[in-house]
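Visitor: predicted model and sequence follow; I will ask about them next.
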Amino acid sequence: SVPLNAQQQRVVIKIFDLTGRLVRVLFDREVAPGRYEVIWDGRDAHDNELASGVYVYRLEAEGTMMSQAMTLVR
């Protein structure tokens, strides 16, 4: 849960591998205040299945940035 301003704003979610390489921009759009769920299918920007392992997502929203590691299991 990420607190956002009570105004519409741009939200970007990017997925990186552990070397820091950007593998996919998962979400990039203007959103109104509310609760959202974004599901990653384990694919890169070219629709290739990625290997099992640890990846990092980064969420950016006007003045807020957070990152979290996640494990992809095939």
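Guide: Yep, it's here. Everything numeric here is computed off the predicted structure, so don't read it as measured data.

Visitor: can we go C-alpha only for contacts and neighbour counts from here?
Guide: Will do.

Visitor: the closest residue to residue 22 other than its chain neighbours: how many residues sit nearby?
Guide: Residue nearest to residue 22 in three dimensions, not counting chain neighbours: residue 16, with 4.4 Å by Cα to Cα, 6 or more residues apart in numbering. By other Cα atoms under 10 Å, 18 other residues sit near residue 16.

Visitor: try this one side by side with the last:
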Amino acid sequence: MAAEVLARAGASVTVYEQMPSMGRKFLIAGRGGLNITHSEPLERFMSRYGDKQDALAQSVSAFPPESVQ
């Protein structure tokens, strides 16, 4: 989130990832109870997944924010 905010403000941002594949820690963290939510319109949230959003739409629709808070 910090990188995104800084980049939108015009800063040059470089994100480094220690894990072998980017985002892997979030897959692993799910087992420990880490919950990641977005508070933005669903259309914008889904647009972040590009051509994969159709595959994700059914799962996201099954668990709207109200049901997981």
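Guide: It's in. All of these numbers come straight from a predicted model, not from anything done at the bench.

Visitor: can you give me the TM-score here?
Guide: Remark: TM-score between the superposed chains equals 0.22 [TM-score structural alignment, normalised by the length of structure 2]; 31 aligned residues with a Cα RMSD of 4.0 Å.

Visitor: picking up where we left off before, quick one: the residue nearest to residue 22 of structure 1 and residue 26 touch, right?
Guide: No - if you go by Cα atoms under 8 Å, residue 16 of structure 1 and residue 26 don't touch, sitting 10.5 Å apart.

Visitor: which element is residue 11 of structure 1 on?
Guide: Residue 11 of structure 1 belongs to strand 9-16 when assigned by DSSP states H and E.

Visitor: can you check what angle separates the next helix or strand after that strand from strand 9-16?
Guide: Next helix or strand after strand 9-16 of structure 1 toward the C-terminus (DSSP H and E): strand 22-31. Calculated by axes from the mean of the first three to the mean of the last three Cα atoms, to 10 degrees, strand 22-31 of structure 1 forms an angle of 170 degrees with strand 9-16.

Visitor: who are the packing partners of strand 22-31 of structure 1?
Guide: Strand 22-31 of structure 1 is packed against strand 9-16, with contacts defined by 3 or more Cα pairs under 8 Å, 6 or more residues apart in numbering; DSSP states H and E.
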